[in-house]
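*Asks:* Take a look and give me a structure for this.
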Amino acid sequence: MMETLGRSLKMNPALEPARVFLAEARLDQEDYDAAAHESEQVLAANPASLPALSTLAAARHLQGDQARYEDARRRALALNPGNAELYNRLAEISARNRLYRQGADFAQQAVALDPRTWRGLGILGLNQLRLGAIEEGRKSLEASFAGDPYNVWIKNTLDLLDTFPKYRETRTAHFRILLHGKEADLLAPYAAELAEDAYARLSARYGYRPDGLVRVEVYPDHADFSVRTVGLAGLAGLGACFGPVLAIDSPSAREVGQFNWGSTLWHEIAHTFTLGLTGNRVPRWFTEGISVHEEHRARPGWGDDVTVEFLRALRSGELLPLADLNRGFVRPKGPEQVAVSYYQASLVVEWIESQRGFPAIVSLLKAYGEGRSTAQAFEGVLGTTLEDFDKAFFAHLEQRFAGPLAAIRPATKVAMPGLGAARTSPADVEARAKADADDFGAQLAAGLALFHASKRAEALPYLERAQALFPEYAGRDSPHFYLAAIYKDQGRPGDAVKELQQLTAITDSHYQAQLELARLLEDQGDLAGAAASLDRALFISPFEPAVHERLAALSARLGDRGGLVRARRSLVALDPVDRPEALYQLALALVEAGDAAAARREVLHALEIAPRFQRAQELLLRLHDARAGSTNQ
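*Replies:* Predicted coordinates:
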């Protein structure tokens, strides 16, 4: 699109719609100086261009230049004093730059000028929802839709709001967590505990506490999450944060192994702190980089890790310079560039912290909150230009990833055996691997081909070589997982455990790796390690009863009464076929934990369903006798 736009302007530099569009694109990239320049070029030729005055006013507002914003606003209103569209555009552009409160304020001004600006009412409602004002937002959207019933964004959002009565709210000290009723009992304890852990650690680290309770919405249908975020289905993301409100996919919204809902929740909560600390004026790349970095710090394996695509971009010089890194998020060449930009941004944050200490990160956030550009913030806080920073940072990356960089072949696409028109044979793939022992892709392809052909002994040296060339590779076809399977077959459980531990330390979504690691650790007598692996698996998928049964058994053997109760509650929440038995087992766990009152409630629930359940009757009598005995003493 940008190339087409460039060609249009080359043929006609004075083409006003194209130049205004370019100005808005620059605003989306948070390049406010460039946006103002493009707007002023239009106004030099046509001082009465309301679209250009709107983008100029938006650029000045986003720069925090109140005097020049007021000048542009006055010029626009002088042309048309009732110009509600000026404020609509300011509201829309502010929201696209994460300034949702200002977006709502501008939309309110548009509605004050023209109560029949249905677009303004819609923008107002969407921003009210983003700020957590749900009832006010619904009223604004309903008024907008009554005037313009063909706005699909508003219609979708109103349909979503109609589903909210199906959600149940769990309140903690700092959060309001909304979960669909069908999975609230299961997810609420895990989400609440994790959210409060994140709050405690991040508030201490950043020296900031959000005002009021943070609203967390967890959607079991990805299309609903997408509508909540952008008004349409089809958004590829996993979570979104508006500051006081955040939304994520439930683990039921995706196939098992596609993501880790715990790390996603942590990522979005981190945004709440960086957005709040800066008044939502933090650049997109910096807040995303911090959130991924905080995932890395939260739990082993959480957050994005190095990929083949990242290494190829680094070696080919395709990583974006810091001054242009936002483009990787808002105007990417393709989905791969988005993922690469997330990881690159996290490495920038990590490197700054390692070189200058964490206070430098906080100082940069405060500089952004004061309205400074990235160039100004880096000069003032780090004492460096962006160009000098890029040189040092890219040199650091070349050194850090020197090993795997040498093993990546940029233009090579490995054809897997039996796939594609060429129908590459295992022998062809193996020949390629033998021809270049330092080609990671070739070694991995040969190892996998032989493994899947049930030639595991022959696969072993290729997989070991692939692992040695790129030990941080965490893809679904990571050699670590297959090596663990081979080592287990060979009676080498210790080596299998090491491979799985290395894999789960660099990826947060390999469900089978966590389950297999738990089995091996339990076999070796490491019950605590096995339970920890199963706990980590629950943040990938918590819906498998067998996993909770294993956790219950391990917790009982470890004497972990709290863990036993949690596992038993989870099994009840999964709506088992034999619900009375599950309630009875929960009651026993509560007795072990010393909570006789709760145990009595659960056993009564069991007897309500199955009045002749003898063991439950006996437990109730025991609880009654114990209660009577304590009363008589």
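*Asks:* Please make it C-alpha for all contacts and neighbour counts, starting now.
*Replies:* Will do.
*Asks:* in this protein, which residue is closest to the centre?
*Replies:* Thr264 (3.9 Å; C-alpha atoms, centre = their mean).
*Asks:* any idea how far the closest residue to that residue other than its chain neighbours lies from Tyr206?
*Replies:* Take Thr264 and drop its neighbours on the chain: the residue closest to it by C-alpha to C-alpha, 6 or more residues apart in numbering is Gly239, 6.6 Å away. Per C-alpha to C-alpha, to the nearest Å, Gly239 is found 22 Å from Tyr206.
*Asks:* who's more crowded, those two?
*Replies:* Neighbours per residue (other C-alpha atoms under 10 Å) separate Gly239 from Tyr206, with Gly239 holding more: 22 against 17.
*Asks:* so the more buried one sits right up against Ser263, yeah?
*Replies:* No - if you go by C-alpha atoms under 8 Å, Gly239 and Ser263 don't touch, sitting 10.4 Å apart.
*Asks:* One more, please, to line up against the first structure:
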Amino acid sequence: MIRSPLPNILLLSVLLLSIPSLTRADLRGDLNKGYELVDQWRIEEADDFVRELDNTYPNSGDVLFLKARVEFFKGDYDTANTILKEVEETEQVVKDFKGLVSRTQKASAKFVTKETEHFRIRYIDGPDEILIHFAEQVLEQSYKVLGGIIDYHPQEKVLVEIYPGREDFSKISPLTLKDIMTSGTVALCKYRRIMIITPASALRGYNWMDTLSHEFVHYLLSSASHNNVPLWLHEGIAKNLEARWRDGEQMTPIMETVLASGIQNDYLVKLKDMMPSFAKLKSAEDVQLAYAEVSTMVDYLIKLKGGTIISSLVKSLRQGTTFEEVIQKEVGMSLPAFQEAWKKDIKSKKLRTIPGLRVLRFEFKKKGEKTPENEEDIPSAFAAIGGKRTRDLVLLGDILKERNHVPAAIVEYEKALKSARSLSPVLYNKLGGTYLQEKQYDEARDLLTTTLGYYPDFPTTLVNLGELHYQKEEMTKAEDYFQRAIRLNPFNPFLHQRLISLYKTTGQKEAKANQEKLYGYLK
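*Replies:* Reported below is the predicted structural model:
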């Protein structure tokens, strides 16, 4: 979520006929009202209002510029671009907006649209069509569950756009490629729409379904509050609720660890430093820390005032009341006092610091790179393992394994695991997968279950656990792990093949047919 100020009201005199000063004053007031409607995401009202302005001021470049913004927020980039051709570039804000519209039009030129009951989903026709099956599940369930919590259900169909990679994503958003790579940001809610990078662009996929739900929370908050929720609270509520659609947990082990460490070391991200976006923070570690802070602040709000506090805050902010007044009224204390109370509450929880737990870097594919089926096919996997001694032991294990000396390879991997300073899921899966190859199921299960507790969204762990139970003919457990993995990375052919085989074995004809249809999108 990135907040930006209203554009300056321009009065593009070069495109105006000579009009009386009173009319010019009226125009300025009307433009202010129009921009306010757009900023508050009241786009349907803004659309009607601009039509009235077009009749009142038929030769106004300013009205045309406002009209182009309305069309852009409606998701009609072609119309916005056509209108902007009639507006001269006399001000920087016009040049910047023309550039944004042009880049967005080009980036979305190949999009096709699929509609669900409450959403319009745009994507590039091809393998990404597989995402629609999953996106409809998370979005429609989020509409029901999260809309109920925030007490707001959009009447318009929410626009969702799936972009093919980080390059296009950086062109249509305020984020640079550096921002994206540093923070791991893969989605935004801005311009009254949700924008996300396809998991096909990630080496292992990622938790894109919870990410979609997270951004939908932003959409609800922006719409319901007329864009008056402060950034830290926006992100706190979104992080707190992002897994609620599936009854998931909101505090991950890495979030608990970074927050516990931040409290112990007296290093926290200040609320003012979170502006203008978490994606602009200096490191992935700071991003996780900031999320842990604001999410637990929301937890504390709920602890103090109950679950309805979120909708109460949003309704009060919708009236234009300042946040300082709202928190004093709804919570009974100032923001600084609330933060101090929150710190005291967090310290009382005695959060765990798990030694060796690290923030995992988001890894994008290179252009044209295929989805790797095995961890060994990921070039960066080796570098992510840890120190030099650990990597040397792993390298020796890899050589032995490649030469089919698997028991000897296991010995070296076990040495590597003991020497490792980090709890690398790559190393755990390398050893766990080799145990599995040797049918040492108990050892594999113990190791893989351990690393899953540290990194619950690491796809390779879920794949290996699914395979373990598949080989043991424990099909219910195998299906659960494979389905969890495929929700993170629907582009892994192995998962589809395994599930098709599983459904054939268990006689689930309809499930098998549905899986074959999904697999067909990848061929």
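*Asks:* What value does the TM-score take for this pair?
*Replies:* Remark: TM-score between the superposed chains equals 0.72 [TM-score structural alignment, normalised by the length of structure 2]; 463 aligned residues with a C-alpha RMSD of 4.6 Å.
*Asks:* follow-up on the earlier one: which position in structure 2 aligns with the residue nearest to the centre of structure 1?
*Replies:* Using TM-score structural alignment, the partner of Thr264 of structure 1 in structure 2 is Thr211.
*Asks:* Could you grab the helix/strand/coil label for that match?
*Replies:* Under DSSP: H, G, I helix; E, B strand; the rest coil, Thr211 of structure 2 falls in the helix class.
*Asks:* isn't it right up against Leu241?
*Replies:* No - assessed by C-alpha under 8 Å, Thr211 of structure 2 is found out of contact with Leu241, at 10.6 Å.
*Asks:* before we move on, the earlier item: what do we get in structure 2 for the residue nearest to Thr264 of structure 1?
*Replies:* In structure 2, Gly239 of structure 1 lands on Ala187 (TM-score structural alignment).
*Asks:* What residues does that match make contact with?
*Replies:* Neighbouring residues of Ala187 of structure 2 by C-alpha atoms under 8 Å, 6 or more residues apart in numbering: Ile194, Met195, Ile196, Ile197, Thr211, Leu212, Glu215.
*Asks:* Is it possible to get CSV of these that adds distance to Ile327 of structure 2?
*Replies:* Below are the contacts of Ala187 of structure 2 laid out as CSV (distance: C-alpha to C-alpha, whole Å):
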residue, distance to Ile327 of structure 2
Ile194, 28
Met195, 31
Ile196, 32
Ile197, 35
Thr211, 28
Leu212, 28
Glu215, 24
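*Asks:* Go through those and name the one nearest Gly126 of structure 2.
*Replies:* Gly126 of structure 2 has its nearest neighbour among these in Ile197, at 14.9 Å by C-alpha to C-alpha.
*Asks:* any idea how far stretch 6-20 of structure 1 is from the chain center?
*Replies:* 37 Å (C-alpha atoms, centre = their mean, to the nearest Å).
*Asks:* okay, how far is it across it, tip to tip?
*Replies:* Termini of stretch 6-20 of structure 1 sit 12 Å apart (C-alpha to C-alpha).
*Asks:* what comes up buried for it?
*Replies:* Using 16 or more other C-alpha atoms under 10 Å as the test for burial, stretch 6-20 of structure 1 gives Leu9, Ala14, Glu16, Ala18, Arg19, Val20.
*Asks:* do stretch 163-183 of structure 2 as well
*Replies:* Judged by neighbour count (16+ other C-alpha under 10 Å), stretch 163-183 of structure 2 contains these buried residues: 163-166, 168-176, 179-183.
*Asks:* again, but for stretch 542-562 of structure 1
*Replies:* For stretch 542-562 of structure 1, by 16+ other C-alpha under 10 Å, it's 542-543, 545, 547-556, 561.
*Asks:* and the residues you listed, which of them are in helices?
*Replies:* Counting by DSSP state H, the buried residues of stretch 542-562 of structure 1 place Pro545, Val547, His548, Glu549, Arg550, Leu551, Ala552, Ala553, Leu554, Ser555, Ala556, Arg561 in helices.
*Asks:* now, the most widely separated pair of those residues?
*Replies:* Pro545 and Arg561 (18.8 Å).
*Asks:* can you pull out the helices in the stretch 1-150 of structure 1?
*Replies:* Secondary structure of the stretch 1-150 of structure 1, counting by DSSP state H, counting those that start in this stretch: helices at 2-11, 16-28, 32-45, 50-63, 66-79, 84-96, 100-113, 118-130, 134-147.
*Asks:* Format those helices as JSON lines; extra columns: distance to Ala598 of structure 1.
*Replies:* As requested, these are exported to JSON lines (distance: least, C-alpha to C-alpha, whole Å):
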{"stretch": "helix 2-11", "distance to Ala598 of structure 1": "63"}
{"stretch": "helix 16-28", "distance to Ala598 of structure 1": "54"}
{"stretch": "helix 32-45", "distance to Ala598 of structure 1": "59"}
{"stretch": "helix 50-63", "distance to Ala598 of structure 1": "55"}
{"stretch": "helix 66-79", "distance to Ala598 of structure 1": "60"}
{"stretch": "helix 84-96", "distance to Ala598 of structure 1": "47"}
{"stretch": "helix 100-113", "distance to Ala598 of structure 1": "44"}
{"stretch": "helix 118-130", "distance to Ala598 of structure 1": "38"}
{"stretch": "helix 134-147", "distance to Ala598 of structure 1": "35"}
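*Asks:* and of those, who's closest to Tyr511 of structure 1?
*Replies:* Of the helices of the stretch 1-150 of structure 1, the one closest to Tyr511 of structure 1 (C-alpha to C-alpha) turns out to be helix 118-130, at 32.9 Å.
*Asks:* Confirm for me that Gln9 of structure 2 is in contact with Asn32.
*Replies:* Actually, residue 9 of structure 2 is Ile rather than Gln. Yes - using C-alpha under 8 Å, Ile9 of structure 2 makes contact with Asn32 at a distance of 6.9 Å.
*Asks:* Map Glu196 of structure 1 across to structure 2 for me.
*Replies:* In structure 2, the residue matched to Glu196 of structure 1 (TM-score structural alignment) is Glu140.
*Asks:* Could you pull up the residues touching its match?
*Replies:* Glu117, His118, Phe119.
*Asks:* buried subset of those residues?
*Replies:* His118, Phe119.
*Asks:* would you turn the contacts of Glu140 of structure 2 into TSV with distance to Ile310 of structure 2?
*Replies:* Conversion of the contacts of Glu140 of structure 2 to TSV gives the following (distance: C-alpha to C-alpha, whole Å):
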residue	distance to Ile310 of structure 2
Glu117	26
His118	23
Phe119	24
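*Asks:* out of the contacts of Glu140 of structure 2, which one sits closest to Ser102 of structure 2?
*Replies:* Ser102 of structure 2 lies nearest to Phe119 out of the contacts of Glu140 of structure 2, by C-alpha to C-alpha, at 24.3 Å.
*Asks:* quick one: that closest one and Gln155 touch, right?
*Replies:* No - using C-alpha under 8 Å as the test, Phe119 of structure 2 is too far from Gln155 to be in contact (10.4 Å).
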